[in-house]
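Participant: here is a sequence with its predicted model. Questions after.
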Amino acid sequence: MKRVLILTNGPGELWCWVRPVVPLLKEAGCHVTVRMLPCQFATGQEERVASMLGADCVVPAGSSLGTFMDLRNEACDLVLQMGGDLLYGFSAARKTTPLICYSYGRKSLMGYTERFITAWPQMVPEATDVVGDLVADAMYMDKGPSPWKKKGAYRLALFPGSRRQIRDASLGFLKEFRKFLDEKELSVETLTVVSPFAEEGELDIWSRAGLNPVKTGTGVVLKEADLAVTQPGTNTLELLHAGVPAIVAVPFSFLRQIPLSGIKGLIESKIPGGGWLKENLLRRIAKKQAFISWPNRLAGRRIMTEVTGDITPEDLADTTVALLKDPEERSRQRMELMELSGGPGAAAKVSALVLAELYQDGLI
């Protein structure tokens, strides 16, 4: 039995990339180990969620140095890295084990992997393989009854984020947003799509705030949604594949809640005034970035509505109502999103590339 070691780090990578690939590798007869890498975006729930994916073994994240050293002794026939620094992958692969990486962006040392896979060619022009987006496959796995209950109302999905500190920061903001939305005398049913990495107690908190939280799979929620309000990240790709128009919002009041990576994150956490420095850095980055959502970045033009800056809950409610009352604009967004989506199928292609590398002699 061939042994595949999957390395992954953040909640988005685990749920949207690893989840659809593991069952296909298991069906092909592989022994699959999922190993979590250290990640500043970790929620603390990754091991619990990873254990639900059907892998033979799940190894929780340790310290950066400890993980790097442990991987040198990892016995496997192939390393599939889906998130994190490639140094971890090379530590596990050493000189004799093939390393395949799936990524949305360039990485240092990417030219030394056996294959460097991406979703769209504009993400990594130098990629050896462009297979489509695994997020589409993950959404196809979401099953269950529709959570929408109110007939004749606009259906609005809210995405407060996969990271606890950002969800906590957004709770008060979205509660005020909902209050201003109610004042518009528009029939709107709101569902707050809570991350699968959220603890059960959080549902009560969001419910008491009147924001109607659900842990239903995103693919199920979005089938009947008219509009979504979200933050930048993987959620914007889920909306892309579902063809759901969206407002992607970054109120600057949230900036101190966004984790920084690498040395910048270390400085921010250790020095006095680090939070202030981080907020100013992120303000400068936000002003320089042409687009903040994945669909707009991929298309190189505005598809989704984006709002950033010192926006208030009332500002966001006004923008939401205007878009709900504009069926032509929502139809335009929906059509252009579906044109950009390649649909599901990436997981089968990734699995096929892994198996081709494992069985180069043609004997499976």
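Facilitator: On my side now, so go ahead.
Participant: CA atoms for contacts and neighbours, from now on please.
Facilitator: Fine.
Participant: residue 261: neighbour count?
Facilitator: Burial of residue 261 is recorded as 12 neighbouring residues (other CA atoms under 10 Å).
Participant: longest helix anywhere in this protein?
Facilitator: Longest helix of the chain, by residue count under DSSP state H: helix 164-182.
Participant: which elements pack onto that helix?
Facilitator: Packing partners of helix 164-182 (3 or more CA pairs under 8 Å, 6 or more residues apart in numbering; DSSP states H and E): helix 313-324.
Participant: ok, residues contacting the helix it packs on?
Facilitator: Helix 313-324 is contacted by residues 154, 173-174, 176-178, 180-181, 184, 186, 226-227, 229, 247, 329-330 when judged by CA atoms under 8 Å, 6 or more residues apart in numbering.
Participant: strands of the protein, residue ranges please.
Facilitator: For the chain, the strands defined by DSSP state E cover 3-8, 31-36, 57-59, 78-82, 99-102, 115-118, 129-130, 154-158, 188-193, 213-214, 227-230, 246-251, 305-309.
Participant: in ChimeraX, select just the buried ones from the contacts of helix 313-324.
Facilitator: Of the contacts of helix 313-324, the buried ones can be selected in ChimeraX as follows, counting by 16 or more other CA atoms under 10 Å:
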select :154,173,174,176,177,178,180,181,226,227,229,247,329,330
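Participant: take the one below as the second:
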Amino acid sequence: MTQVDILILSNGPGEVTTWVRPVVKALRQELGNDPSVVRISVVLSPCSNASGKEAAIALSYPEVDRVQGAEHFWPFLLWGKTFDNWDWRSHGVVVFLGGDQIFPVVIGKKLGYRTVVYAEWSARWHKWIDRFGVMKPEVAAGISQKYAHKFTVVGDLMLEAQEQVSTAYSRSATLTTSLLPTPHSPIIGLLPGSKAAKLAQGVPLSLGIAEYVHKKRPQTKFVIPVAPTLDLQTLASFADPQKNPIAETFGFGGASLIVPKDDNSKALLKTTTGLTVELWQENPAYHLLSQCCICLTTVGANTAELGALGVPMIVLLPTQQLDAMRAWDGLPGLLSNLPVLGTPFTNVINWLFLRFVKHKGLLAWPNIWAQEEIVPELMGKLQPQEIGEMVVDFLTHPEKLADIRAQLRNIRGESGAAQKIAQIVGEEIGK
């Protein structure tokens, strides 16, 4: 095979963990493991939801040879040179896995490479992109016939999460005895976010809900799958009212971090009421999440992962602190994080959103996919007691949870997308 470069373009933490990971694995299976023949590079673009650790995560994948962080993206886009002045082979393919679809058009032209775009919901720049791998046939609906040959339905990359659950994990290997679910001791997952903007409200609210549910149903277990970009001390600080004053808004008394000396034991958050919540640091946590009867989560890529796994969820968007709602996508997200001007802009756009939003039920990814509210979304000045009652009702009526699971499984595309994308890349290399 001719020496080739494969350049992966991506951006946020969700895309890096759930799109890039399976695709680079599939590329190596399809094209071989020799970097002197096929070299895989990842270049990240700015994302309002980024934590700053996406480059390190991508570089941890053994299939990836080199990574450039988002802070160096714009010079690369404008002038075609990376920060470390990478060399580029004469033959290559640009693979789009997150960001703006104009990026592969520009970069592909500069490098003289073929371009492949994974399009989940919409496909753009049909004239200039060489191939599209789309999640569902609907994405290609209405495309001009002269571009139809560029489109291939590959299925849903998010479903690779389910495949990893069944092939890479076993319950006995990954779940501690304390987290083995039974009909009488269900597990509830708490996903408060990974960035300070969400954690400030999400941690005290979710722990307060857990305390309420545990009081009504003491046999219930709780776990927080800790984001790979978050350390335990930082997470625990948001459960401390002394360090996170907004916790008092939710009537939450606080929690302390317990890190056992026994390496076989898990770290815990212990609340003032005596409730212990296990902190799960193994990533990805797909097998753990698949054992949860329900999850309490904030908005973001985690709702897509839970949806792909078929896990029921309640999506929480507390608005006690509008300035904390900086998790917008696209230009609003970038503007809201600007120095000085970011906070006023965030307050204005969030106020407008809360006042004028009319499309209720279209914030979580599963609801966006279905164009209807499959999983409950709660937005406003939320309190633990009201959400806790909803959770208790779900636990009392498991048939409601079963119905949500069935609907989640029905709205996603087919699996095997990563391998099909790798095959398309192989075809483009041949051209």
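Facilitator: Noted; the coordinates are in hand. Because the structure is a prediction, the values reported are computed rather than measured.
Participant: quick one, the longest helix of structure 1 and strand 188-193 angle?
Facilitator: Put simply, helix 164-182 of structure 1 runs at 180 degrees to strand 188-193, going by axes from the mean of the first three to the mean of the last three CA atoms, to 10 degrees.
Participant: ok, how many other residues are close to the aligned partner of residue 224 of structure 1 in structure 2?
Facilitator: Aligned by TM-score structural alignment, residue 224 of structure 1 pairs with residue 291 of structure 2. Here the number of neighbours of residue 291 of structure 2 (other CA under 10 Å) works out to 20.
Participant: how close does residue 291 of structure 2 get to residue 93 of structure 2?
Facilitator: Look at residue 291 of structure 2 and residue 93 of structure 2: by CA to CA, to the nearest Å, they are 39 Å apart.
Participant: same thing with residue 366 of structure 2?
Facilitator: From residue 366 of structure 2 over to residue 93 of structure 2 the distance is 31 Å, taken as CA to CA.
Participant: between those two, point out the one with more neighbours.
Facilitator: For residue 366 of structure 2 versus residue 93, the count of surrounding residues by other CA under 10 Å is larger for residue 366: 27 against 24.
Participant: so what does the more buried one match up with in structure 1?
Facilitator: Counting by TM-score structural alignment, residue 366 of structure 2 lines up with residue 295 in structure 1.
Participant: and if you look at residue 55 of structure 2?
Facilitator: Residue 55 of structure 2 maps onto residue 47 in structure 1, by TM-score structural alignment.
Participant: show me what contacts its match?
Facilitator: So residue 47 of structure 1 contacts 36, 58-60 (CA under 8 Å, 6+ apart).
Participant: and if you look at residue 380 of structure 2?
Facilitator: By CA under 8 Å, 6+ apart, residue 380 of structure 2 lies in contact with 317-320.
Participant: if you set the cut-off to 6 Å instead, what comes out?
Facilitator: By CA atoms under 6 Å, 6 or more residues apart in numbering, the contact set of residue 380 of structure 2 is 318-319.
Participant: need the contact list for the alignment partner in structure 2 of residue 100 of structure 1.
Facilitator: Residue 100 of structure 1 maps onto residue 116 of structure 2 when the alignment is built from TM-score structural alignment. By CA under 6 Å, 6+ apart, residue 116 of structure 2 lies in contact with 95, 131-132.
Participant: now with 7 Å?
Facilitator: 94-96, 129-132, 425 (CA atoms under 7 Å, 6 or more residues apart in numbering).
Participant: how about stretch 390-405 of structure 2: buried residues?
Facilitator: In terms of neighbour count (16+ other CA under 10 Å), stretch 390-405 of structure 2 has its buried residues at 391, 394-395, 401-402, 404-405.
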